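K.L.:
would you be able to build a 3D model of this:
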Amino acid sequence: MGILPPGKTFVDAGFTILKKKYRKLPRNTDYSAYRHPRWWPTWLGIAVMWLAAQLPIRFQWWLGKMIGLVAWKLAKSRRHITETNIRLCFPELNKHQQDALVRNAFIANGIGVMELGIAWFRNPAKLTGITQVHGVEHLEKALEGGHGVLLLGGHYSTLDLGGSLVTEFIEADVMQRDHNNPLMNAVMTRARGRRYGTVLGAKDLRGLFKCLKQNHAVWYATDQDYGRKDIVFAPFFGIPAGSITATSRIVERSKCKVVPFSHFRREDKPGYDIYFQPALENFPTGDDLQDATRINAIIEQEIRKAPDQYLWMHRRFKTRPDKDDPGFYGRKRKKKG
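P.N.:
Below you'll find the predicted structure:
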């Protein structure tokens, strides 16, 4: 048995093994392709998710909290990333407040794991009674232009459930990044296909332009580190962050509107809030850095509504302006994470 790298736990090692194991397998949404015993552990996990999704929502939230606390204790690498992001983005908080935010972020994302089951295996219409939509008129006005709308979202802990809930109030398509596990990807894609009009791959620009040409609203997120290609370094919580320029190119070509969009879990009692902001005016400007700075500021503004409900476990500041700049997260990895 090999020795785990410093700072690693078996939880982190498991994520890495799964990523390597499934990287080159074909993507197929036909369940008949996953009958082999190699997929039985994944099927078992899916069955557990399905069963958990049938529980009362308050109990699901409690289970999600327990999942989050276990991850906070055991997933040391992810906790280190989260601690680093919180320290960088909230320097106004003291150490005790930062630590509390880290812990709460794991709890919020643990609840988000439970909400995946609701989004994938239950009818979100049953939750519309505890969901309030704010500003949907901004989306309706943007669609009057006839060139489609990019719903500028973010990686909040309510990612899948928030997206499923919004389709109870509007018609929308979605762009997604494949899950590392092909069977989980099949479940995710089929579930989203029942909620959204079209499920597009993250690189399917042809499909995206087709949807926009049909005057559709398309869920679209830019708030992760995608590497050094086609980016500028725009401030995000005051830190230069690699930010893609594709949004400006898409709007230039399609003439679509960009409507900021977010969704959060209520803190006091079970319920959800969905927010649509006014469409961006004078966008793009022709200055990629200015455009990316504006987008990052909007996402930051939404995150501040519920800072713990963001995916802080992602290495948002992985790519530095200069390749020789020291990284924020410790020693460099050989593979992308």
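K.L.:
hey, let's count contacts and neighbours off CA atoms from now on
P.N.:
Will do.
K.L.:
the strand or helix carrying Pro41: which residues count as buried?
P.N.:
Pro41 belongs to helix 40-53 when assigned by DSSP states H and E. Buried residues in helix 40-53, counting neighbours by 16 or more other C-alpha atoms under 10 Å, are found at Thr42, Trp43, Ile46, Met49, Trp50, Ala52, Ala53.
K.L.:
would you point out the most distant pair within these?
P.N.:
Using C-alpha to C-alpha, the two most remote members of those are Thr42 and Ala53, lying 16.5 Å apart.
K.L.:
need the helices for the stretch 101-250 of the chain, in chain order.
P.N.:
136-143, 159-166, 182-195, 205-213, 246-254 (DSSP state H, counting those that start in this stretch).
K.L.:
of all these, which one is nearest Lys65?
P.N.:
Distance to Lys65, taken as C-alpha to C-alpha, is lowest for helix 159-166 among the helices of the stretch 101-250 of the chain, at 16.5 Å.
K.L.:
how far away is Pro278 from Ile298?
P.N.:
Taking C-alpha to C-alpha, to the nearest Å as the measure, Pro278 falls 11 Å from Ile298.
K.L.:
got any residues that touch both of those two?
P.N.:
With contacts defined as C-alpha atoms under 8 Å, 6 or more residues apart in numbering, the residues shared by Pro278 and Ile298 are Pro260.
K.L.:
now the most centrally placed residue in the chain. Nearest residue, chain neighbours left out?
P.N.:
Geometric centre of the chain, nearest residue: His155, 2.7 Å, by C-alpha atoms, centre = their mean. Spatially, and ignoring its direct neighbours in sequence, His155 is nearest to Leu311 (5.8 Å; C-alpha to C-alpha, 6 or more residues apart in numbering).
K.L.:
any idea how far Lys76 is from Asp230?
P.N.:
32 Å.
K.L.:
who has more neighbours, the two?
P.N.:
Lys76 (17 against 11; other C-alpha atoms under 10 Å).
K.L.:
packed most tightly, which of the helices of the stretch 101-250 of the chain would that be?
P.N.:
Most buried of the helices of the stretch 101-250 of the chain, by mean neighbour count (mean count of other C-alpha atoms under 10 Å): helix 159-166, with a mean of 24.
K.L.:
now the second one, please; I'll put the structures next to each other:
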Amino acid sequence: MTSGNPQSFMRLRYTGQWLTIGFLWLLSRLPPQRAFSVCERAGRRLSPLLRRRQRIARHNLQVCFPEKTRQEREALLAANSRYVGRALAEIALAWFGGKKVEDIPCIIRGQHHLDEARAGNRPVILLGGHFLCLELIARLLGRNMDLAVIYKPIRKQPLLDQTMVQSRNSIPVETLSRYDLRAIIKTLKRGTPVWYAGDQDYGTRSSVFVPFMGVPAATVTGLTRLTALAQAQVVPIFFNVNDAGDGYEVTFKPALEGFPTGSDTRDAQWMNGIIEQGIRAKPEQYLWAHRRFKNRPPGEPSVYPRSIK
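P.N.:
Purely as a prediction, here's the structure:
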């Protein structure tokens, strides 16, 4: 499960991470549909205990869907809590599920768009968003294609980080740190599609403020940089739990024509617009508990109340 000296993770401060890993392993022993059901119920019932995350999600829904009534947003939040719980089962199965993952249905649409992009002898970046089923989708896609995923290392929880990376690599899905530009470019030029999600607030450095769901948001310009450096194509990818809840759907869209545009701002707007399409189609399955609007343009007040800063 871990590499290097295993004794380094045997200290008391790693107890919580070991317990988390043990819990995920136990979840992975359940049949997938049973694991999904158990975790969905837990997500719904335990969500009030995650007060700060619930407040962040509630406030994000308020600013992103001002046209909805309070009752509609609360219903959306309740549905989102189910998918947050389900994500635990999805992570467990992605990391430790073994061959039972092979039996989870996953319908792929628009495969020809990805095939055409790869046939063009240019690297391919898959542009997606932070939807809650991301971990399992990567595992399901990794069954039939080469894939690499860019991620932000979990530096405060190194045991969990290492477990995640090793579990992904065993699929194999290559895991690339967002801080290792050289490795990302090398992987792209080798011909492996690289999954990129630029819909989180990573600060104002290397970011521009453009609308995200109608609200100005610090948006990283990494997609523009990667596309230019690797001379890559960008293929949008959408994914979600199906309506029956017993499988998954993945849709590839045509490669973007004329990207990058030469303007960081226009590129960021384009990227956000694509991710918004997926959010509006399945808003209950998006990761709303992230402070997407943490940083503000100069002179603008905070989006979040002091209690959740």
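K.L.:
in structure 2, what stretch matches stretch 198-207 of structure 1?
P.N.:
Matched against structure 2 by TM-score structural alignment, stretch 198-207 of structure 1 falls on residues 174-183.
K.L.:
neighbouring contacts of the matching stretch?
P.N.:
Leu147, Ala148, Val149, Ile150, Tyr151, Lys152, Pro153, Val165, Arg168, Asn169, Ile184.
K.L.:
ok so, going back, how about the helices of the stretch 101-250 of structure 1 in TSV, adding distance to Ala108 of structure 1?
P.N.:
Output for the helices of the stretch 101-250 of structure 1, formatted as TSV (distance: least, C-alpha to C-alpha, whole Å):
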stretch	distance to Ala108 of structure 1
helix 136-143	25
helix 159-166	11
helix 182-195	20
helix 205-213	31
helix 246-254	29
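K.L.:
so where do the strands sit in the stretch 51-200 of structure 2?
P.N.:
Ranges of strands within the stretch 51-200 of structure 2 are 106-109, 124-128, 148-151, 174-177, 194-197, based on DSSP state E, counting those that start in this stretch.
K.L.:
including mean neighbour count and distance to Pro32 of structure 2, could those go into JSON lines?
P.N.:
As requested, those are exported to JSON lines (neighbours: other C-alpha atoms under 10 Å; distance: least, C-alpha to C-alpha, whole Å):
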{"stretch": "strand 106-109", "mean neighbour count": "14", "distance to Pro32 of structure 2": "13"}
{"stretch": "strand 124-128", "mean neighbour count": "24", "distance to Pro32 of structure 2": "25"}
{"stretch": "strand 148-151", "mean neighbour count": "20", "distance to Pro32 of structure 2": "23"}
{"stretch": "strand 174-177", "mean neighbour count": "19", "distance to Pro32 of structure 2": "24"}
{"stretch": "strand 194-197", "mean neighbour count": "22", "distance to Pro32 of structure 2": "25"}
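K.L.:
any chance of the ones you listed in CSV, with distance to Glu135 of structure 2 too?
P.N.:
Converted to CSV, the strands of the stretch 51-200 of structure 2 look like this (distance: least, C-alpha to C-alpha, whole Å):
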stretch, distance to Glu135 of structure 2
strand 106-109, 14
strand 124-128, 12
strand 148-151, 10
strand 174-177, 12
strand 194-197, 12
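K.L.:
to Glu300 of structure 2, which of those lies closest?
P.N.:
Of all those, strand 194-197 comes closest under C-alpha to C-alpha, at 25.8 Å.
K.L.:
tell me the residues of structure 1 aligned with the closest one.
P.N.:
Counting by TM-score structural alignment, strand 194-197 of structure 2 sits on residues 218-221 of structure 1.
K.L.:
and the matching stretch, how far from structure 2 on average?
P.N.:
Stretch 218-221 of structure 1 differs from its equivalent in structure 2 by a mean of 0.9 Å after superposition (mean C-alpha distance after the TM-score superposition for structure 1).
K.L.:
what's Thr69 of structure 2 aligned with over in structure 1?
P.N.:
Counting by TM-score structural alignment, Thr69 of structure 2 lines up with Asn94 in structure 1.
K.L.:
equivalent analysis for Gln33 of structure 2, please.
P.N.:
Looking across to structure 1 (by TM-score structural alignment), Gln33 of structure 2 lines up with Arg58.
K.L.:
same check, this time on His113 of structure 2
P.N.:
Aligning on TM-score structural alignment places His113 of structure 2 opposite His138 in structure 1.
K.L.:
Arg316 of structure 1: neighbouring residues, count only.
P.N.:
Neighbour count of Arg316 of structure 1, defined by other C-alpha under 10 Å: 21.
K.L.:
give me the nearest residue to it, chain neighbours excluded.
P.N.:
In space, Arg316 of structure 1 is closest to Asp225, 5.2 Å off (C-alpha to C-alpha, 6+ apart).
K.L.:
tell me, how many residues neighbour the one you found?
P.N.:
17.
K.L.:
how about the one 3 residues further on?
P.N.:
Each residue near Arg228 of structure 1 was counted by other C-alpha under 10 Å, and the total is 16.
K.L.:
go on, Gln224 of structure 1?
P.N.:
By other C-alpha under 10 Å, the residues close to Gln224 of structure 1 number 18.
K.L.:
Pro48 of structure 2 matches what in structure 1?
P.N.:
Aligned counterpart of Pro48 of structure 2 in structure 1: Lys73 (TM-score structural alignment).
K.L.:
distance-wise, check the match of Thr69 of structure 2 relative to Asp325 of structure 1.
P.N.:
Here the criterion is C-alpha to C-alpha. By it, Asn94 of structure 1 lies 26 Å from Asp325 of structure 1.
K.L.:
looks like Leu63 of structure 1 contacts Val113 (just checking).
P.N.:
No - contact status for Leu63 of structure 1 versus Val113: not in contact, 9.6 Å apart, counting by C-alpha atoms under 8 Å.
K.L.:
who has more neighbours out of these two?
P.N.:
Val113 (24 against 18).
K.L.:
for the more buried one, give me its contacts.
P.N.:
Contacts of Val113 of structure 1 (C-alpha under 8 Å, 6+ apart): Gly64.
K.L.:
what do we get in structure 2 for it?
P.N.:
Counting by TM-score structural alignment, the partner of Val113 of structure 1 is Leu88.
K.L.:
ok now do the residue nearest to Gln62 of structure 2 when sequence neighbours are not counted, which residues does it touch?
P.N.:
Spatially, and ignoring its direct neighbours in sequence, Gln62 of structure 2 is nearest to Arg73 (7.1 Å; C-alpha to C-alpha, 6+ apart). The neighbourhood of Arg73 of structure 2, defined by C-alpha under 8 Å, 6+ apart, consists of Arg58, Leu61, Gln62, Phe65.
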